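Novice: Return atomic coordinates for the entry below.
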Amino acid sequence: MDLLTFSPEVAAALRDGAPVVALESTIITHGMPWPQNVETARAVEAKVRAHGAVPATIAVMGGRIHVGLTEAELDRLGQARDVAKLSRADLAACLATGGVGATTVAATMICARLAGIGVFATGGIGGVHRGAETSFDISADLPELAQTAVTVVAAGAKAILDLPKTLEYLETAGVPVIAYGQDAFPAFWSRDSGLRAPLRMDRADEIAAAARLRATLGLPGGQLVANPIPAEAEIAREVITPVIEAALAEAAAKGIAAKAVTPFLLQRIFEMTEGRSLAANIALVLNNARLGAAIAGAMARAA
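Specialist: Model prediction:
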């Protein structure tokens, strides 16, 4: 596709049938300050490489979808101002106007699919927000999982969301939710949300085979692989839940709504945990990069 610009490393990997893992770019532009954002992005890319795959960080720059960023492009994105946060609704408009945009889960899935990449590793997906029965606030990540055939590795959905409703939505939409190595559905910073995952798999090759068989069956959409945060990095549910509730109450009192809610909550949780939430976030992203590389390797071997 003419809109795609591949880094030399990613272009060579795709040409040779080597495993590739897509990575989002909002963690760089909207998740952390410079230079920690770029340092973390490089660490995630290094983790993918260390486990036998090629990382493809995706972003929009100059009217092009960049699939894989060079060192200079990553530095430039990490220091850019007024970067658009792109989802399905914003992607084409940013390309048309030549803007700079960072891809969310939904937009990264779209771009990965266009590039022929079947695995995407991220932190946590969006989902059904608390109070969605009146606000109708549901992340575009969920319908994207139902229609775009990419396997997404995440540490569950963000714990600030309504996790039971998120699982209900995914079930209705026919999205496989696969807990990796455990029966419980993880809750981002915590290994156990208190909810049972619909499916469990313990091996990367099983997950790769399930993706392949979905295509054989003609089923649309992708898979969500819920990979629990490493035990040594987690913030237990009983510790993080009161913090989340306090941040939610503060957001409601200040009238914060719509797209402003998630950034506000994550910042307040970071402050109330004295940075522990960010350290856990980095640990889980690295863990997801490792599993994403293993799944991509299994897909490449079966191709």
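Novice: Could you use CA atoms for every contact and neighbour count after this?
Specialist: Fine.
Novice: What segments of the stretch 51-200 of the chain are strands?
Specialist: Assignment of strands within the stretch 51-200 of the chain using DSSP state E, counting those that start in this stretch yields the ranges 54-61, 64-67, 84-86, 101-103, 119-121, 151-154, 177-180, 184-187, 190-196, 199-201.
Novice: Could you name the helices and strands sitting against the last one?
Specialist: Judged by 3 or more Cα pairs under 8 Å, 6 or more residues apart in numbering; DSSP states H and E, the packing partners of strand 199-201 are strand 177-180.
Novice: Report all helices and strands that the strand it packs on contacts.
Specialist: The contact analysis (3+ Cα pairs under 8 Å, 6+ apart) places strand 177-180 against strand 199-201, strand 223-226.
Novice: What are the buried residues along stretch 185-200?
Specialist: Using 16 or more other Cα atoms under 10 Å as the test for burial, stretch 185-200 gives 185-193, 196-197, 199-200.
Novice: Sequence B follows; please return its structure for comparison with A:
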Amino acid sequence: MILTVSEEVREALAAGRPVVALESTIIAHGLPRPRNLRVATELEAAVRREGAVPATVAVLDGRPRVGLDEEQLARVAREDGVRKLGHRDLPLAVASGASGATTVSATALLAALAGVRVFATGGLGGVHREWTVTQDESADLGLLARTGITVVCAGVKSILDVPATLQRLETLGVAVAGYGTDRFPGFYLSDSGHPVDWRLDTPEQVAEVMRAQDALGGPGSALIVANPVPVEEQLDPGLHARVLDGALRACEEEGITGQAVTPFLLDHLVRHTDGASLAANLAAVRGNVRLAARVATAWAGREGA
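Specialist: Take a look at the predicted model:
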């Protein structure tokens, strides 16, 4: 099989121990060097402190990998030319021997193929603003509709059309629950301004839903656990609104379209909030990683019961 699962992750899965998948796009494309490698190491360490095994996912020299060693993690962080890979790109990367960091969709797919059930990330992609004109929607949504994995995230990126994304997830049959909240988080913000229908308050409750998914045996789809960034660590909502409004105007004025829109808006937010948006992003990721490890531990305990 072309998918390579590290020995540590493989042994943990075989023994029924908790494992958490981590994406690598934040390492290669989301943070400046050398901070990116420090954060990658920090996130793996956070998983271990909670008693779980980290499984960072990437493609190196055409080989998809679930679980990286220190040298491989450093390659993702330091090498030039590391591509950004969605799940549609995987066959092309494999055939061409390319190296790439995996997005939410690619990470979820490869983790699920390896048998990893819990995945921690920052924010999901979703339906883009002006969707009725551009028809622009993240590949994350369709992939999660057919992949049985639990994704702990801070909602969807607030630069997107949040209500349209929630509606799309409902249409696709993807379960969404707020963690400790009745409100859907907005990535940089604790509250996007929109409610969720379901609330879970403990890792054990999340694990119970996962067991119910398996018991029902319906179409395999993801469970999204929307974990808000703490209020004290969120981006100031007023600042967020002002800067995002300016970013959207700049995007239109400069004729930015398609895949270039999201990185343009995110970069604009970082620059015009003096890095406060990046700090909120990292706070959300750290919280999601810790929660995912606790969910994976509860899941492993339930499986072994």
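Novice: what's the TM-score here?
Specialist: TM-score of the superposed chains, computed with TM-score structural alignment, normalised by the length of structure 1, equals 0.97; 302 aligned residues with a Cα RMSD of 1.0 Å.
Novice: May I see the strands of the stretch 51-200 of structure 1 arranged in TSV, with distance to residue 235 of structure 1 as well?
Specialist: Below are the strands of the stretch 51-200 of structure 1 laid out as TSV (distance: least, Cα to Cα, whole Å):
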stretch	distance to residue 235 of structure 1
strand 54-61	27
strand 64-67	33
strand 84-86	28
strand 101-103	27
strand 119-121	21
strand 151-154	16
strand 177-180	18
strand 184-187	10
strand 190-196	5
strand 199-201	22
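Novice: out of the ones you listed, nearest to residue 237 of structure 1?
Specialist: strand 190-196 (5.6 Å; Cα to Cα).
Novice: And the helices in the stretch 1-150 of structure 1, which stretches?
Specialist: 8-16, 26-29, 36-50, 71-79, 91-97, 105-115, 132-135, 141-147 (DSSP state H, counting those that start in this stretch).
Novice: Pipe these into TSV and attach mean neighbour count and distance to residue 266 of structure 1 per row.
Specialist: What follows is the helices of the stretch 1-150 of structure 1, written out as TSV (neighbours: other Cα atoms under 10 Å; distance: least, Cα to Cα, whole Å):
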stretch	mean neighbour count	distance to residue 266 of structure 1
helix 8-16	14	32
helix 26-29	23	12
helix 36-50	20	15
helix 71-79	16	19
helix 91-97	16	24
helix 105-115	24	17
helix 132-135	10	19
helix 141-147	21	18
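Novice: Dump the ones you listed into JSON lines; add distance to residue 232 of structure 1 as well.
Specialist: Formatted as JSON lines, those follow (distance: least, Cα to Cα, whole Å):
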{"stretch": "helix 8-16", "distance to residue 232 of structure 1": "33"}
{"stretch": "helix 26-29", "distance to residue 232 of structure 1": "22"}
{"stretch": "helix 36-50", "distance to residue 232 of structure 1": "18"}
{"stretch": "helix 71-79", "distance to residue 232 of structure 1": "29"}
{"stretch": "helix 91-97", "distance to residue 232 of structure 1": "37"}
{"stretch": "helix 105-115", "distance to residue 232 of structure 1": "26"}
{"stretch": "helix 132-135", "distance to residue 232 of structure 1": "33"}
{"stretch": "helix 141-147", "distance to residue 232 of structure 1": "28"}
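Novice: and the helices and strands packed on strand 177-180 of structure 1, which is most packed in?
Specialist: strand 223-226 (a mean of 27; mean count of other Cα atoms under 10 Å).
Novice: just checking, what packs against that one?
Specialist: So strand 223-226 of structure 1, by 3+ Cα pairs under 8 Å, 6+ apart, packs with strand 151-154, strand 177-180.
Novice: Tabulate the ones you listed (CSV), appending mean neighbour count and distance to residue 91 of structure 1.
Specialist: Formatted as CSV, these follow (neighbours: other Cα under 10 Å; distance: least, Cα to Cα, whole Å):
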stretch, mean neighbour count, distance to residue 91 of structure 1
strand 151-154, 29, 19
strand 177-180, 24, 26
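Novice: Including distance to residue 215 of structure 1, could those go into JSON lines?
Specialist: Output for these, formatted as JSON lines (distance: least, Cα to Cα, whole Å):
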{"stretch": "strand 151-154", "distance to residue 215 of structure 1": "12"}
{"stretch": "strand 177-180", "distance to residue 215 of structure 1": "16"}
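Novice: For residue 229 of structure 1, find the nearest of those strands.
Specialist: Across these, closest to residue 229 of structure 1 is strand 151-154 (Cα to Cα), at 9.3 Å.
Novice: mean per-residue distance, that closest one to structure 2?
Specialist: Once fitted to structure 2, strand 151-154 of structure 1 is off its aligned match by 0.4 Å on average (mean Cα distance after the TM-score superposition for structure 1).
Novice: which secondary structure elements does that strand contact?
Specialist: Using 3+ Cα pairs under 8 Å, 6+ apart, strand 151-154 of structure 1 is in contact with strand 119-121, strand 223-226, helix 276-302.
Novice: what's near enough to touch residue 51 of structure 1?
Specialist: By Cα atoms under 8 Å, 6 or more residues apart in numbering, residue 51 of structure 1 lies in contact with 290, 293-294.
Novice: For the aligned residue in structure 2 for residue 108 of structure 1, which residues are in contact?
Specialist: Using TM-score structural alignment, the equivalent of residue 108 of structure 1 in structure 2 is residue 107. Shown in contact with residue 107 of structure 2 (Cα under 8 Å, 6+ apart): 21-23, 57-58, 87.
Novice: Can you pull up the most central residue in structure 1?
Specialist: Computing the C-alpha centroid of structure 1 and ranking residues by Cα atoms, centre = their mean puts residue 122 first, at 2.9 Å.
Novice: Spatially, and excluding backbone neighbours, which residue is closest to that residue.
Specialist: residue 154 (5.3 Å; Cα to Cα, 6 or more residues apart in numbering).
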